[in-house]
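> Sequence and computational prediction follow.
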Amino acid sequence: MTDFFSALPNRRAIIDRRAVADRLEQLLAEAAGQDATALRGKIVAVLADALASGRAEAMRRLDAHPTNGRETVQAFAFLTDQILRILYDATLRHLYDPGNRSTSEQMVLLAVGGYGRGEMAPGSDVDIAFVTPYKPTSWTEQVIESMLYSLWDLGLKVGHSSRSIDEMIRMAKADLSVRTALLEARYVWGDRAVYDTARGRFGTEVVKDGARSFVAEKLAEREARHKRMGDSRYVVEPNVKEGKGGLRDLQTLFWIGKYVNRVDNIAGLVEAGLLSPQELKQFQKAENFLWAVRCHLHSLTGREEDRLTFDLQLEVAKAMNFTPRAGRSGVERFMRYYFLMAKLVGDLTGVFLAHLDDQWAVRGRRFMPTLFRRPRKLDGFVLERGRIALPEDDFFQKDPARLLEIFALADKHGLAIHPSAMIAARRDAPLIDNETRKDPRANAFFLDVLTSPRDPETVLRWMNEANVFGRFVPDFGRVVAQMQFDMYHHYTVDEHTIRAVGLLAQIEKGELAEDHPLSSNLMGKLVSRRVLYVAVLLHDIAKGRGGDHSVLGAEVAEKLCPRLGMSAAETEMVAWLVRYHLLMSATAFKRDLSDYKTIMDFVEVVQSAERLRLLLMLTTVDIRAVGPGVWNSWKRQLLSDLYHAAEEVLRLGHKSNGRKEKVDAKLAALKSALNVSEAEFARLAKRLPESYLIAEADDILAHNARHILAAGKAPLSIAAQVYPERGASLVTIYAADHPGIFYRIAGAIYLAGASIIDARIHTTRDGMAIDNFLVQDPLGRPFDEPSQLARIERAIEDALANKQKLQPRLEARPLSRTRAEAFAIAPVVLIDNKASNRFTVIEIHARDKPALLFNLAYALFQSKVTVHSAHISTYGERAVDTFYITDLLGGKIESKSRLQTLERRLLDASEVRAVEQQIAA
């Protein structure tokens, strides 16, 4: 195996094994007579210099050619080979000279796993196996122990095993990971005869006749790994090694090819018929790029880091010379190229498994089972072993509309598409030109897939993988593999869009009725369901163009919808939905829904019940498709509240339900929920202002009333409980009202480890504060442990009683979050005196960070204003906090100079340290 690294240029610049060995021999000869420990120290010292020099040369090459990952990983593997060979020889010659060795004292050193393939990133483990013919002797154990200590002293992370050949075979049969590692075992040094025997027995006793089970286990292992990593190759913080479309997927293909066809290298997959020469080039292109990314990750972090987090994306993009171009930043261009490579890995996987399936089918048994179905009409397409295939290779070329038709047929009949047809579709996708895009048949096929009542998500994803989607809808092609560089969105724009379509189909089929009862109920009431599907497709289609993607997307809709065969009315509705697809979430999450003007402003834009229904469902799937954990019951409740409030206004005769009628209805519901006398209820009702009764839900009013009655004349009463309907915990504070109470409560809740997602602050007519806070833990879940709830109550009590100073404790808490710091977000303060009839509405956009709400609340306290409600939203690294305020006399803030001072204080507060320094001073 001396020429395993024959393609590696100028290997002696990395390490000259002979020169290092000669230097070591001279040094050890001079130290003759010293004990083994001293000699081993000298060996390690020489090898450490050689290792450092070799690593520096490998990294120099990477810096010179930052996208050449293949040469870098080979350089590290070659360097490790030479270090091990020198160490092996020196250990046997100078530390544990065996003299005339018996057969049982023979030993071979193997490279296994990735190191066996000759691939090592800067932070990779050194995976080695010591193999002996029989059970290890005391001499072999001494040699192995000494070598391992030397390797550890060199600072290497070593994964090792020491087994006889019999043990090796037994372990390989029993353990898939051992079998896989040994599959790539490579001779490094030692007794070659032992290696030949071990390799021969592994081939005849383990590999032979075990191909089908190995492939099945490897594919199952791959599926499980994908699920752990998010089950998408388009997650915006991908794992370069283990994620879908990463290095491990390429390695799995090689393992399967090696096991089934006994190939020794990647090029052997072509001879085995598992890849074409062109596909081999694509394999090597993707592998080279992914290895380069992984090497840069290890180099930048100084450890084995395989997750491409936001902060590292910036650094890797810079290291790999991705510069801004055509309106995209360097990091966006880098990540788009990364996702295109991940997509290429997915394409190669499909092709490879298809070739493998065909090989086994020739032998009479397909590997991947498919139900045989024979639809009556396939319009010229044929059925090959249960999958749609082409009757001849130029079938698409004769009529490019068939590139859309094949997907429509696959959806209609519930069939898979033969991999050879997918390969042809990918090859012929460039045939889709303006003439094809205007073809009514092609547009009908596309719309049939998009609005399918079956499984549009799967077929749209196939269409996207074949590049047909982006060719037929060029505006969609512009967002393929386009990441959204923020911590809120989990997927690329195209993946987010396809997932949203899939979620809509699931809602329509009733599969998500428990999570989305309102949307599931409304789906059957739509006048035009295809309007909704097209709007979901187009809602983010204009992202990355440098303007408001909602406005630009509406313009795309106005041009595309007529081409798809939609009427003028449908086109207008789709364009409106795309233009206002963020309106409902912005209103529900950032505004006070108990403020009547909020509802009226929203209804003024929506104008019809059909638009309201469509907008709710578009908003729902848009939020849920952002990523796991983004949708929760709190958002569902807010959207439902807004929908019902807007629907009431839109219904004929809504004016009969005025403010007085609402207050009377609330008091009646409250009275029925309480078991108190008429006189006691009258006294309670007299204390409650109308604004409070309108703002809070009936169950909250009942909870607050019981709290107030139980507190009696106590100056302070705090209660924390789980509130499952909102997916949060409800914290209620009943206390004598005084300036600063809001910021003290906010600081105490933060110190207790909770995040406030909504706050409603009220004052009774006799001067008591009754404040309701909805809080969650850092993962967006309710606090449900009694000890957690007690901790929140205790922290608030201490803060309001001034038992502990908030500021020193807040300053002791960490204030930075590394991932969020990857994003430069300039804080913005928006002050609106028209959004409410009674309040000045202030909206602050800033980078989310610990204690942000406390600092904003303290800035409002300094400004001598009263906070009536607060609405807190986070979008990844970005926080949007909205406050409804008045001056101390209950009026809006009108003074221009006062508004400017307020804005300045809030901007300072967005930089957390600023306020704490003021407080400390």
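Here it is on my side, so go on. Numbers count the residues shown, from 1 in each chain.

> going forward, measure contacts and count neighbours with C-alpha atoms only.
Fine.

> elements contacting the helix or strand where residue 287 lies?
According to DSSP states H and E, residue 287 maps onto helix 277-301. In terms of contacts (3 or more CA pairs under 8 Å, 6 or more residues apart in numbering; DSSP states H and E), helix 277-301 is packed against helix 69-90, helix 247-261, helix 268-271, helix 310-319, helix 330-362.

> And the strands in the stretch 751-900 of the chain?
Secondary structure of the stretch 751-900 of the chain (DSSP state E, counting those that start in this stretch): strands at 755-763, 768-776, 828-832, 840-847, 865-875, 878-887.

> Quick one: closest of those to residue 571.
Evaluated over the strands of the stretch 751-900 of the chain, closeness to residue 571 peaks at strand 865-875, with 30.6 Å, by CA to CA.

> Just give me the neighbour total for the residue nearest to residue 795 when sequence neighbours are not counted.
Nearest non-adjacent residue to residue 795, counting by CA to CA, 6 or more residues apart in numbering: residue 748, 5.2 Å away. Per other CA atoms under 10 Å, the neighbour tally for residue 748 reads 27.

> In contact with residue 748, which residues?
792, 795-796, 799, 806 (CA atoms under 8 Å, 6 or more residues apart in numbering).

> Name the residues of the host helix or strand of residue 701 that are buried.
For residue 701, the host element (DSSP H and E) is helix 698-711. Neighbour counts over helix 698-711 (16 or more other CA atoms under 10 Å) mark 698, 700-702, 704-705, 707-708 as buried.

> How far does the helix or strand that it is followed by sit from its chain's centre?
The first helix or strand that comes after helix 698-711 along the chain, using DSSP H and E, is strand 716-723. Put simply, strand 716-723 sits 35 Å off its chain's centre (CA atoms, centre = their mean, to the nearest Å).

> Just the angle for strand 716-723 relative to strand 768-776, thanks.
Inter-element angle recorded for strand 716-723 and strand 768-776: 30 degrees (by axes from the mean of the first three to the mean of the last three CA atoms, to 10 degrees).

> any idea which helix or strand comes after strand 716-723?
Using DSSP H and E, the helix or strand that follows strand 716-723 in sequence is strand 728-736.

> Now do stretch 445-460: everything it contacts.
Against stretch 445-460 from outside (CA under 8 Å, 6+ apart): 404-405, 407-408, 410-411, 469, 498-499, 501-502, 505, 508-509, 530, 533-534, 564.

> Out of the residues you listed, which end up buried?
When the contacts of stretch 445-460 are checked for burial by 16+ other CA under 10 Å, the buried set is 404-405, 407-408, 410-411, 469, 498-499, 501-502, 505, 508, 530, 533-534, 564.

> Presented hereafter is structure B, for comparison with structure A:
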Amino acid sequence: MTSVEVRKESEDSGDSGPSGYAAARLRLLQEEARSGPPRRSALAELTDGWLNGLFGAGVADLGTSPGELRGVSLIAVGGYGRGELSPRSDLDLLLLHDGGADAAAIASLADRIWYPVWDLGLALDHSVRTPGEARKTAADDLKVQLGLLDARHIAGDLGLTAAMRTSVLADWRNQAPKRLPELRELCEERAVRQGELSHLLEPDLKEARGGLRDATALRAVAASWLADAPREGLAEARRALLDVRDALHLTTGRATDRLTLQEQDQVAAELGLLDADTLLRQVYEAARTIAYAGDVTWREVGRVLRARRAKPRLRGLLGGGKGAVTAAERSPLAEGVVEQDGEVVLARAARPERDPVLPLRAAAAAAQAGLPLSLHAVRRMAAAVRPLPTPWPAEARSQLVTLLGAGRPTVQVWEALEAEGLITRLLPDWERVRCRPQRNAVHTWTVDRHLVETAVRAAELTRRVGRPDLLLVAALLHDIGKGWPGDHSVAGEIIARDVAARVGFDRGDVAVLACLVRHHLLLVETATRRDLDDPATVKSVADAVGSTGTLELLHALTEADALATGPAAWSSWRGSLVADLVKRVAAELAGGTGDEYAEGVGEGGGSGSAPALAPASAEQERLAVEAVRTGAPVLGLRAEAVGGALGPVAGAEQPEPLGVELLVAVPEQGGVLPAVAGVLAMHRLTVRTAELRAVELPEGMSGSALMLQWWVAAEYGSLPQATRLRADLVRALDGSLDIAARLAERDAAYPRRRGTVAPPPRVTVASAGSRRATVIEVRAQDAPGLLHRIGRALEAAGVRVRSAHVSTLGANAVDAFYVTGADGAPLSGERAAGVARGVEEALRA
């Protein structure tokens, strides 16, 4: 039965009052074949016909023919104006009059419409106004203005309704620069109060962030002609939430927007869904679409408003010409990635179809800068980029770690990638946890968002571990097994092995990641449920963990996981119990397995975790001899010269280079490390890994040489000319080049916006690191010139750097420096502590 047939049946029954409408309405709602938009439209049409009849009867009672009445109309506004009537929706009505009719007659007409609605038990939001009053009220009340934007004529003077609509829309567009910021603030305040619809176990479909209110706000933005929301999927998301609300009204018999736990099974059944989890996942997906569209739209609004404010100033400065406004400045962030007007976009020369790492590189750059990824950039990459090879190249793995280690900005960047399907293309196993609800009052987030939040929390703890890359990836994967049946830790271990191998970790790192995922609940469950004074308890944990390096990572993962779960999951009491257990297990591992840190050894990144130095190669010895003979720095030949610039590595020993290999041999002297590191920073070379060592010369040759082996990559753009590097190295070593000043000038000329609030640097002395030198370990956020600053601080402390091992893991630097005093002996405990404090203070400055 169509709505017209229902309305005609009601009219034929001779009852145009509440009972006739109620009967027709009930029959409409009981039609099992009718649901979704068709039912909402039919219900709105049926209600229009009934109200039209009430209006006509009221006019007739005034002694006037409805066709003769001028200057009065009945208008639907708000959700009813949009035709979005759910079974228990209230009616938003405006009785508009031009002021020419008698006030008593208008009041009588209003009563003849309002009272039948109330008699039927329907909620009614009503008002009686002239067009002038309606515009004034809208100017004073943003919510009223939003409702009038959806005004729709029901009965009476159509011309009056059309004139009012025209004037309200004109007011909205004229006042948009003022009203849109107010609307954005209203949306943000509501989000704080109601939370995120895409994660709540008992969400408010209307008020929460990503709900129906936000969808309506996006319509209002579009009506302003100032900006428009991305349309893909938005209408479908809105319809999905309205369908859920319809089912909620039918199953509860109440006008409610909150989807409570006890009603979810019934609502799912009403919608023909498998279960309540399927229902929530559908709601979450719709909410994410709306929330992401809101983020993109409000950024565009802000950009347009900034441009409007800037135009008069620029025209005044440049003579007032119409073409005075120049294009937004583009600042490079990474290879193929630039910042423009507050967003991260692709460089003009970027070629996503040829660069499969570009999505991760762009995402990492955006998160590190605290900037959103441009919608156009994400969609272009999603459409053009090729899949990454298996295993991933080292750069892709490094960029993933950098993205995960950026802290809070990671969330919005991750959501942008996920909105266009890039996350599941990078990590196919993500699909099983995406939007998956967690029916546990302790958990704040869905499974996928919890994993990202755990990475955010882990980023704050990276200074506590020697392998921050393993910590961050374990944080992302620790609950990945919740998408599969059975114990999620057991399932997760299998998935983690597969993902880690695909991402490109070596066999040892894969084993550590699998162990972390399998036992991510071990510490907290043992600490809170078992007797820690029982040696068997401690031994069982030690056997499961296997090494102090893995224990260190598991401790940090445990804390990050709990903090990301919710406020009830972690406390100082639990933290102290876990810390006590970790201390006991570490003692068991050190005493029972001999897992002590020798020079160059320390699995999992414990103190003194630098790898042992391999003997110098014949090529390195040759370069050292040449450096001593000429008394000048010599650049290695392992980095081929192509057109005079550093080119790709030929015959690299590393199975998967992170950049190009650069060998620098210099006669042994003070200040080598800060000088060479400073020159590389000047030329915008990012150091991935590095080693410094003294090279023994052949018998009969006096003097000594230092060999620095670097793996470097251009921050962006092409690699520098080898001749320029050599020239600057000579000047840096003879003191004629002021590196610190040059780096300061570069930073001033090209300011880099850093959105990441990184943990403070941590500099420690590895007490058992070496018997021949003192090991100073530095863990800090990687940044241009970091090695130069560390080298200068060590030089200022008056120590000699016997060897150095530098690693950049994502955005984290984990460096070990083996230093001695001028006499070549290890430092005393007091002096070593003083050197560590000095380096840390220099890095904090």
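Okay, I see it. Note that the coordinates shown come from a computational prediction; the quantities given were computed from them, not determined experimentally.

> Would you pull the TM-score for this pair?
Overlay of the two chains. TM-score (TM-score structural alignment, normalised by the length of the second structure): 0.62; 578 aligned residues with a CA RMSD of 3.6 Å.

> related to what we said a few turns ago, quick check, nearest of the contacts of residue 748 of the first structure to residue 274 of the first structure?
So of those, ranked by how close each gets to residue 274 of the first structure (CA to CA), first place is residue 792, at 61.2 Å.

> Quick check: that closest one vs residue 773 of the first structure, distance?
Separation of residue 792 of the first structure from residue 773 of the first structure (CA to CA, to the nearest Å): 11 Å.

> does residue 274 of the second structure count as helix, strand or coil?
Look at residue 274 of the second structure: counting by DSSP: H, G, I helix; E, B strand; the rest coil, its state is coil.

> average offset between whatever helix or strand residue 339 of the second structure lives in and the first structure?
Per DSSP H and E, residue 339 of the second structure falls inside strand 337-340. Here the mean offset of strand 337-340 of the second structure against the first structure after fitting is 4.1 Å, by mean CA distance after the TM-score superposition for the first structure.

> For that strand, name the packing helices and strands.
strand 330-334, strand 343-346, helix 358-369.

> could you give me the residues in the first structure that the shortest one aligns onto?
With the alignment judged by TM-score structural alignment, the segment of the first structure matched to strand 343-346 of the second structure spans residues 387-390.

> same deal with stretch 776-796 of the second structure?
Going by TM-score structural alignment: stretch 776-796 of the second structure matches no residues.

> That stretch: end-to-end distance?
End-to-end span of stretch 776-796 of the second structure (CA to CA): 15 Å.

> Please state the offset of it from the chain centre?
29 Å.

> With stretch 661-676 of the first structure instead?
46 Å.

> Give me the residues contacting stretch 523-543 of the first structure.
The list of residues contacting stretch 523-543 of the first structure from outside it, by CA under 8 Å, 6+ apart, reads 450-451, 475-476, 479, 493, 497-498, 500-501, 504, 507-508, 549-550, 552-553, 556-557, 570-571, 573-575, 577-579, 581, 610, 613-614, 618, 622.

> shouldn't residue 427 of the second structure be in contact with residue 499?
Yes: counting by CA atoms under 8 Å, residue 427 of the second structure does reach residue 499; the two are 7.5 Å apart.

> Those two: which has the busier surroundings?
residue 499 (21 against 12).

> Translate that one into the numbering of the first structure.
Residue 499 of the second structure maps onto residue 560 in the first structure, by TM-score structural alignment.

> Does that match belong to a helix, a strand or coil?
With three-state DSSP as the basis, residue 560 of the first structure sits in helix.

> what does stretch 123-139 of the second structure correspond to over in the first structure?
Under TM-score structural alignment, the match for stretch 123-139 of the second structure is residues 157-173.

> Give me the subset of the contacts of stretch 523-543 of the first structure that lies in helices.
Judged by DSSP state H, helices contain the following of the contacts of stretch 523-543 of the first structure: 450, 475-476, 493, 497-498, 500-501, 504, 507-508, 549-550, 552-553, 556-557, 570-571, 573-575, 577-579, 610, 613-614, 618, 622.

> Give the buried subset of those residues as a PyMOL selection command.
In PyMOL syntax, the buried subset of these is picked out as below (16+ other CA under 10 Å):
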select buried, resi 450+475+476+493+497+498+500+501+504+507+508+549+550+552+553+556+557+570+571+573+574+575+577+578+579+610+613+614+618+622
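
> What's the local residue count around residue 830 of the second structure?
When neighbours are counted by other CA under 10 Å, residue 830 of the second structure registers 8.

> how far away is the closest residue in space to residue 100 of the second structure that isn't next to it in sequence from residue 334 of the second structure?
Residue nearest to residue 100 of the second structure in three dimensions, not counting chain neighbours: residue 71, with 7.0 Å by CA to CA, 6+ apart. Distance from residue 71 of the second structure to residue 334 of the second structure, counting by CA to CA: 64 Å.

> repeat for residue 179 of the second structure
For residue 179 of the second structure, the distance to residue 334 of the second structure - CA to CA - is 37 Å.

> So which residue is dead centre in the second structure?
In the second structure, the residue lying closest to the centroid (CA atoms, centre = their mean) is residue 411, at 1.9 Å.

> and the strand or helix carrying that one, how far from the first structure on average?
Using DSSP H and E, residue 411 of the second structure sits in helix 409-419. Here helix 409-419 of the second structure, set against the first structure after superposition, deviates by a mean of 3.3 Å using mean CA distance after the TM-score superposition for the first structure.

> Which SSE is immediately downstream of that helix?
Next along the chain after helix 409-419 of the second structure, taking DSSP H and E as the criterion, comes helix 422-426.

> Mean distance between that next one and the first structure after superposition?
So helix 422-426 of the second structure averages 1.5 Å relative to the first structure (mean CA distance after the TM-score superposition for the first structure).

> same question, stretch 282-290 of the second structure
Mean for stretch 282-290 of the second structure is 2.7 Å (mean CA distance after the TM-score superposition for the first structure).

> okay, and that stretch goes to which residues in the first structure?
Going by TM-score structural alignment: stretch 282-290 of the second structure matches residues 337-345.

> mind listing what's buried in the matching stretch?
Buried positions in stretch 337-345 of the first structure, judged by neighbour count with 16+ other CA under 10 Å: 337-345.

> for stretch 169-180 of the first structure, how far is the first residue from the last?
12 Å.

> Thank you kindly, that will do.
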